[in-house]
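1. Pasting the sequence and the predicted model now:
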Amino acid sequence: MPFDLRARTAMMLLAVGLSFAPVMAAPATSSTLEPPVPAPSGSSRATPPGAVIASAHALSTDAGMEIIRAGGNAFDAAIAVSATLSVVEPISSGIGGGGFFLLHDARTGRDVFVDARETAPESATPAAFLDGKGELNRDRSVNGPWSAGIPGLPAALVHLAERYGRLPLKTSLAPAIRIAREGFPIYARLERGYGSRREVMERYRGTRAVFLADGTPPQVGETLRQPDLARTLELLGEKGFDGFYRGDVAKKLLASVKEEGGKWRADELAGYRVKEREPLCFKYRGWDVTTAPPPSSGGVAMAQILQILEGWDLSKLDPAQRTHLVVEAMRRAYRDRTIYLGDPDFVQVPVARLTSREYAAGLRASIHPDKALPSALLSGKPAPLEDDETTHFSIIDADGNRVSATQTVNLLYGSGLVAPGTGVLLNNEMDDFALRPGTPNAFGVMGFEANAPKAGKRMLSSMTPSFIESKDKVAAIGAPGGSRIITEVLLGILAYDDGLAPQQVAALPRIHHQWMPDVISAEAGALAPETVKALEAMGHKVNAAEQPWGNLQTVAWDKAGNTLEGGTDPRNPVGKADVMPAPSK
């Protein structure tokens, strides 16, 4: 029987309560590796037939494959992909920001979560972000030096090379260095994002030197060259941690922050450390889910939502009721996110309770089968779109190592501040703290004391890099999207559970609810008109015509057929998924 994309996608949408509409077609950049390469005779452990990488830019996927061909493993490739994204996607991430790396070491069978989230400098007290009336100073929280946390991504690249890679760090960084020096073509998203942040970007001389080098703003088709960033990456490759956090680069970072009125100290840079944490693991139906622990809120929220939904056979319910149940599960998880979650090194996070099946059963019991539970303290404002910030990539190699990594500078182009002489665009992650308790941040998400800033503390995140594994399949999945990351990954896991292929998973229409504001957000066409009417009759407020959001990247190994496939989000035309057969033995 011929494969029918529309029919398979429709099955998934019914499973999660969405009504099918063809929002967008799958791009030609998805890739599948067939025919399968069998595991060697007598092998005690099946291995994939090659390597697969999906990332948000073709140049970063190609960089990862270049390192695989050079003898690197998935972790070396992750360094290449991450660093290249830092060059070609300054709108979304960079070495002036941070990220989370979920790793699976095939040799030991160990999963580890590498936390490279930014940390707060000592100067970043809540009072520093209030104006004369005691209100949140939004300009200071999202623009310039005060909005920037101490970067974590460079330390993560060093950590991956020293602990898990096969190749020298400078080898894995070589593609990114080359692209930064030679340049790459500017694409529409960079031009559009610069236009929306132009006033902030052009405040700072270091930023003007990079993005106005020819005297005009970036335009599609022009070449963006970043020689200072190339040199910074070279120093990182040559000197490791000290190449960024001490020495010449560190001095320039500190001088730039001071010049623009901020307060960082040399010991805060030199004292940054990544942290290895135990991933959060739970079961959903026939899947083992491995995902992000705090300071990510994503894993806890996903565990709650999926375990709540496990109490129903969604396939037997009509689309409106299925959507209602998914939304009510989202609502409860996001409420707990707001109240309980923060950096576990600073606050007591009740992870065991929040992710227990008993707690999920209690939340499930509070859901009325055909009536919405209004969220408290309605803000009345729609959740802002977050399609361009943050980035994700997924990798599986021929040994079975895998990486699911999400990295960010927070909002478009982060703080807007490039430190002169470094090419480093600083993040604006301080806005992810609860700078003023009960006041929503740029993503419409509130927080309280658990996520208040303190020196050295990591701000709460929604980044949710994840693995799922059944007896027949292994997949790595993740996405950008601010507070919507969690629901993007959630719908992706439900899609895999329904049997969809990676490219179909990446292309699915999306819905979202985050407790406050009390509204169902849906991409245009994701919900049929009759489903919207039924949801409104239950008491839901529905925004059913939002622009597409997110940029999901996923890869999968079908163990039964021993095939590899990648999926890249068609909402982002420059993404690429690619596969490489393993060398013949």
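-> It's in.

2. Could you use CA atoms for every contact and neighbour count after this?
-> Will do.

3. residues of the host helix or strand of residue 60 that come out buried?
-> Secondary structure assignment for residue 60, by DSSP states H and E: helix 58-69. Going by neighbour count (16 or more other CA atoms under 10 Å), the buried part of helix 58-69 is 58-68.

4. Need those in JSON lines (columns: distance to residue 506).
-> Formatted as JSON lines, these follow (distance: CA to CA, whole Å):
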{"residue": "58", "distance to residue 506": "16"}
{"residue": "59", "distance to residue 506": "19"}
{"residue": "60", "distance to residue 506": "18"}
{"residue": "61", "distance to residue 506": "16"}
{"residue": "62", "distance to residue 506": "19"}
{"residue": "63", "distance to residue 506": "22"}
{"residue": "64", "distance to residue 506": "20"}
{"residue": "65", "distance to residue 506": "21"}
{"residue": "66", "distance to residue 506": "24"}
{"residue": "67", "distance to residue 506": "25"}
{"residue": "68", "distance to residue 506": "24"}
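
5. Counting neighbours, what do you get for the nearest residue to residue 168 once chain neighbours are set aside?
-> Nearest in space to residue 168, with sequence neighbours left out and distances taken as CA to CA, 6 or more residues apart in numbering, is residue 161 at 6.7 Å. By other CA atoms under 10 Å, the residues close to residue 161 number 23.

6. Look at residue 161 and give its secondary structure.
-> helix (DSSP: H, G, I helix; E, B strand; the rest coil).

7. what's the answer for residue 250, then?
-> Residue 250 is classified as helix under three-state DSSP.

8. contacting residues for it?
-> By CA atoms under 8 Å, 6 or more residues apart in numbering, the residues touching residue 250 are 244, 266, 269.

9. Distance of it relative to residue 271?
-> Computed as CA to CA, to the nearest Å, the residue 250 to residue 271 distance reads 12 Å.

10. residues in contact with the biggest helix by length in the chain?
-> Looking across the chain with DSSP state H, the single longest helix is helix 319-340. With contacts defined as CA under 8 Å, 6+ apart, helix 319-340 is touched by 14-19, 297, 301-302, 304-305, 308-309, 314, 349-350, 363-364, 367, 369-370, 372-373, 375, 445-448, 450, 487, 512-516, 520, 531-532, 534-535.

11. all strands of the stretch 451-585 of the chain, in order?
-> With strands called from DSSP state E, counting those that start in this stretch, the stretch 451-585 of the chain shows them at 466-469, 473-478, 511-512, 520-523, 542-546, 553-558, 563-568, 576-581.

12. In addition, the following structure is provided for comparison:
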Amino acid sequence: MKVALRWHVLLIGFVLTTGAAFAADNPTPSTKTAPLALRPGHAGIASANALATQAGFEVLAKGGNAFDAAIAVASTLSVVEPESSGIGGGFMATMHVASGNRDVFIDARETAPAAVNPKDYLNPDGTPNRDTALKGPFSAGIPGEPAGLVWLAKHYGKLPLADSLAPAIRTARDGFKPDNRLLGSIEDEQKNLQRWPASAAKFLPNGKVPAAGDIWRDPDQAHTLQLLAQYGNAGFYSGKTAKKIVDAVHAAGGNWTLKDMSSYSVKERLPITLDYRGYKIITAPPPSSGGVAIAEILNILSGFDLTKVDQVHRVHLVIESMRRAFRDHNDYLGDPDFVKMPLNMLLSPYYADGLRQTILPDKATPSSMLAPSSGEDPGMHTTHFSIIDADGNMVAITATVNYVLGSTFVADGTGVLLNDEMDDFALVPNKPNVYGLLGSKANAPEPGKRMLSSMSPSIVIGPDRTAVIGSPGGSTIITQVLEGILAFIDGGDAHDVAAHKRFHHQYMPDVVMTEPGTFDASTSEALTKMGYTLKQREPWGFMNVVIWDRRTNKVDAASDPRRADGLGKVQ
């Protein structure tokens, strides 16, 4: 297997629940013997909410492209799915630009404020202060999504930013009916939301959780989005909006400054590109750990023919590859603008050869034999959407405010729910964050630094089919996307890939998480005899997939069926 990390970084100035998936079909018949299509001629969108997917199609109908549609989807999700993402958070985007046939990665990840101090995240006894790391203004990094949306419109879109933001502004102003996931999140976080008046005013109107069927409006966020549409970056990172956010953070004891806001910049990077058995995989570079881990796992697996091993040994090989990749994730990775990482080593097929030799053929390798550490269960938050437009432009965007409803802190007068991404730093080296992931000095907080992420938006180009894929899910994002890629390579359609049963191992804790029904009784028994500890938990993730079959020139879009409110549709 050949892996190429195209690793030049360009600093840009200022600068992205009812699940839904839609695709528009081309009625022109085609056969498998016909030449491969050069452009779809139709579009597909899969996102976590029907209103967001519809917003994307609304913008496409105005003459926009996939990048304009991405702005519409992301901003609408900020309104209707704030438990997972929003303009108070950040995103990572893996994109294919049809004109010029080039691949791009947009890093709109949050950054640490200049006054960051690791001591603020410690209890008096030196243990991690989970409340400071996860709730309130100290838990929040400087948002990147607004700048990312501006960057997409300016450099890749066809429409004015105001046109692409219009559906989100309308939805926030006129109102919508919250879905059960949002209502449940508000109920779960009610006590935290009540700690800050602006949070309670936004999420607990009349002092209580909104009822199913209520119309919920967010006029403050509508106004903030309108200023962003009118003035671009200046409408969020300077002027009245920035001052309101910084004043609110200070009033609650935080340490942001106007300079933190005005100095935020998006980074445009070249994605990690690798070849796995004839499939080109385009995925996220650091500060995402996802692409490196996926590449390392696939490098290891490339030495095996998974089609010629039984189910038990296929799972065994995948788990052992996951284990080794997550070990390296913990030790080496961070923000490439601050940390020198041994990426040539981690992405080398020769390094993978060495790791492959450490896998025993019929026995699990205890993680304690690789290096001692500890961890906890990963969480299941964030959001992902996938888009292919009629010209073949592709966008895979994973966006987040980190934990459910982020910091639960809303900046008064803005409608902006701030993220709690500071917990994604290694605030205390070798102590697990909320997702059970460990970290070293490579991911320690520093002024202006981007925290490590598991987000893994990816594009997979095969001999005759192309997939745009990604998912939320904390540390499980990496293994979900990996297993989705393998399911696509095995021939699965969009529904098959999104529905594929999942398992997860992240080095520590040394357990294999499984969904109900992932393994039959005989497979579970065989894995247990090999030394694995299996732990069943509720289904996880919210994968959204769009697949373009270039033989038949059909687009297929699917939203994860694990969500009762999910929807997959072709039109």
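-> On my side now, so go ahead. In this text, all values refer to a predicted model and were calculated from it rather than measured experimentally.

13. circling back: using JSON lines, please lay out the strands of the stretch 451-585 of the first structure together with distance to residue 233 of the first structure.
-> Output for those, formatted as JSON lines (distance: least, CA to CA, whole Å):
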{"stretch": "strand 466-469", "distance to residue 233 of the first structure": "28"}
{"stretch": "strand 473-478", "distance to residue 233 of the first structure": "26"}
{"stretch": "strand 511-512", "distance to residue 233 of the first structure": "38"}
{"stretch": "strand 520-523", "distance to residue 233 of the first structure": "39"}
{"stretch": "strand 542-546", "distance to residue 233 of the first structure": "39"}
{"stretch": "strand 553-558", "distance to residue 233 of the first structure": "25"}
{"stretch": "strand 563-568", "distance to residue 233 of the first structure": "27"}
{"stretch": "strand 576-581", "distance to residue 233 of the first structure": "24"}
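
14. Please name whichever of those is nearest to residue 146 of the first structure.
-> The closest of the strands of the stretch 451-585 of the first structure to residue 146 of the first structure is strand 473-478. By CA to CA, the value is 29.0 Å.

15. Give the aligned range of that closest one in the second structure.
-> Alignment of strand 473-478 of the first structure against the second structure: residues 465-470, by TM-score structural alignment.

16. tell me the contacts of the spatially most central residue of the second structure?
-> By CA atoms, centre = their mean, the mean C-alpha position of the second structure lies nearest to residue 398, the distance being 3.1 Å. Taking CA under 8 Å, 6+ apart as the contact definition, residue 398 of the second structure lies against 91-93, 382-385, 455-457, 470-472.

17. Tell me which helix or strand the equivalent of residue 281 of the first structure over in the second structure sits in.
-> By TM-score structural alignment, residue 281 of the first structure lines up with residue 273 in the second structure. Assessed by DSSP H and E, residue 273 of the second structure sits inside strand 272-276.

18. With the first structure overlaid, how far apart is the helix or strand that that strand is followed by on average?
-> Using DSSP H and E, the helix or strand that follows strand 272-276 of the second structure in sequence is strand 279-283. Superposed on the first structure, strand 279-283 of the second structure shows a mean distance of 0.4 Å to its aligned residues (mean CA distance after the TM-score superposition for the first structure).

19. how much does strand 279-283 of the second structure deviate in direction from strand 272-276?
-> In terms of direction (axes from the mean of the first three to the mean of the last three CA atoms, to 10 degrees), strand 279-283 of the second structure departs from strand 272-276 by 160 degrees.

20. so the next helix or strand after strand 279-283 of the second structure aligns onto which residues of the first structure?
-> Per DSSP H and E, the first helix or strand lying C-terminal to strand 279-283 of the second structure is helix 290-301. Helix 290-301 of the second structure corresponds to residues 298-309 of the first structure when matched by TM-score structural alignment.

21. By how much does the matching stretch deviate from the second structure on average?
-> With the second structure overlaid, stretch 298-309 of the first structure shows a mean distance of 0.7 Å (mean CA distance after the TM-score superposition for the first structure).

22. So which residues make contact with that stretch?
-> By CA under 8 Å, 6+ apart, the surrounding residues in contact with stretch 298-309 of the first structure are 280, 282, 284, 291-294, 325-326, 329-330, 333-334, 336-337, 351, 354-357, 360-361, 363-364, 461-464, 485-487, 490.

23. If we use 7 Å, what do you get?
-> 280, 282, 284, 291-293, 326, 329-330, 333-334, 337, 351, 354-355, 357, 360-361, 363-364, 462-464, 486, 490 (CA atoms under 7 Å, 6 or more residues apart in numbering).

24. mind listing what the closest residue to residue 131 of the first structure other than its chain neighbours touches?
-> Sequence neighbours aside, residue 137 is the residue nearest to residue 131 of the first structure in space, at 5.3 Å (criterion: CA to CA, 6+ apart). Residue 137 of the first structure makes contact with 129-131, according to CA under 7 Å, 6+ apart.

25. list the ones among the residues you listed that the second structure also has?
-> Shared with the second structure under both residues aligned by TM-score structural alignment, their matches' CA atoms under 7 Å, the contacts from the contacts of residue 137 of the first structure are 129-131.

26. Return the members of the residues you listed classed as buried.
-> For these, buried by 16+ other CA under 10 Å: 129-130.

27. which of the kept ones among the contacts of residue 137 of the first structure lies closest to residue 50 of the first structure?
-> Within these, proximity to residue 50 of the first structure (CA to CA) peaks at residue 129, which comes in at 49.8 Å.

28. What lines up with the closest one in the second structure?
-> Using TM-score structural alignment, residue 129 of the first structure pairs with residue 121 in the second structure.
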